[in-house]
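**Student:** Any chance you could fold what I've pasted below:
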Amino acid sequence: MAFSISNTIKRGIVSNIRSFSASAEAGSHSGGMRQWKLASIFVAMPAVVLCMINVYLSHEHHERPPFIPYEHMRIRTKRFPWGDGVKSLFHNPHTNALPDGYEDVDEH
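**Tutor:** The predicted structure is shown next:
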């Protein structure tokens, strides 16, 4: 009885080893590439389109928050090497306040 169980276990191990070595052959992973390609087309692209539609439809003109001159914010210990030296490189006059407050920008 123990003899037949050990032979059964050996056959199972050998068949598992053969199946693992068969999956390591070249070209056996082509199904994965197809899966990612389909996922990109049917999941990622529609998700990007839905996000773009959401941004377009929900875009509203937001009022800028009131300026509160906190001492720990907008500290300038050294001037920026571009422009007038006060504005950061990606300065947005509508949302980014200067140390003295918001800029007065004419709305279009």
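**Student:** When you work out contacts or count neighbours from here on, use the C-alpha atoms and nothing else.
**Tutor:** OK.
**Student:** burial measure for the residue nearest to residue 79 when sequence neighbours are not counted, as a count.
**Tutor:** Excluding its sequence neighbours, the residue lying closest to residue 79 (CA to CA, 6 or more residues apart in numbering) is residue 85, at 4.6 Å. By the criterion of other CA atoms under 10 Å, residue 85 has 12 neighbours.
**Student:** Sequence B follows; please return its structure for comparison with A:
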Amino acid sequence: LTFPFERLKRGMVAPTAKGRGSTRMWKALTYFVALPGMGVSMLNTFLKSQHGEHKKTEFVAYPHLRIRTKPFPWGDGNHTLFHNPHVNQLLTG
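**Tutor:** Modelled structure (predicted):
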């Protein structure tokens, strides 16, 4: 007696000499490459956030940037939907 979708399962993984070598390879890549990589990325983000607040760059009003033909349909029409006053600058600076 076989699982009804056994033929579908076999077709989804490229055949290898050992049969399940591909599955073993992807599990190993997940556990030994992807998860430690995510951990290092999280540690890097945490350590950078401990250094203090983000410094604002000097505002330069370039004429070709922030062109608006009509106001946004929410709020006062000048702020984007996910506006962050510490990071995002308005047209006036």
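**Student:** Let me see the TM-score of these two.
**Tutor:** The TM-score (TM-score structural alignment, normalised by the length of the second structure) is 0.70; 77 aligned residues with a CA RMSD of 2.2 Å.
**Student:** thought the residue nearest to residue 79 of the first structure was touching residue 91?
**Tutor:** No. Contact between residue 85 of the first structure and residue 91 fails when scored by CA atoms under 8 Å: they sit 11.4 Å apart.
**Student:** what sits against the aligned partner of residue 35 of the first structure in the second structure?
**Tutor:** Using TM-score structural alignment, the partner of residue 35 of the first structure in the second structure is residue 25. Shown in contact with residue 25 of the second structure (CA atoms under 8 Å, 6 or more residues apart in numbering): no residues.
**Student:** For residue 25 of the second structure, what is the enclosing helix or strand?
**Tutor:** helix 21-29 (DSSP states H and E).
**Student:** related to what we said a few turns ago, from residue 18 of the second structure, how far out is the match of residue 35 of the first structure?
**Tutor:** According to CA to CA, to the nearest Å, residue 25 of the second structure stands 12 Å off from residue 18 of the second structure.
**Student:** what about stretch 31-38 of the first structure, how far off from the second structure?
**Tutor:** Its matched residues in the second structure lie on average 0.9 Å from stretch 31-38 of the first structure after superposition (mean CA distance after the TM-score superposition for the first structure).
**Student:** what's the top helix by length along the first structure in contact with?
**Tutor:** In the first structure, taking DSSP state H as the definition, the longest helix is helix 2-23. Counting contacts by CA under 8 Å, 6+ apart, no residue outside helix 2-23 of the first structure touches it.
**Student:** swap in stretch 67-87 of the first structure?
**Tutor:** Contacts to stretch 67-87 of the first structure, defined as CA under 8 Å, 6+ apart, come from residues 88, 89, 97, 98, 99, 100, 101, 102.
**Student:** That's all I had, so thanks and see you.
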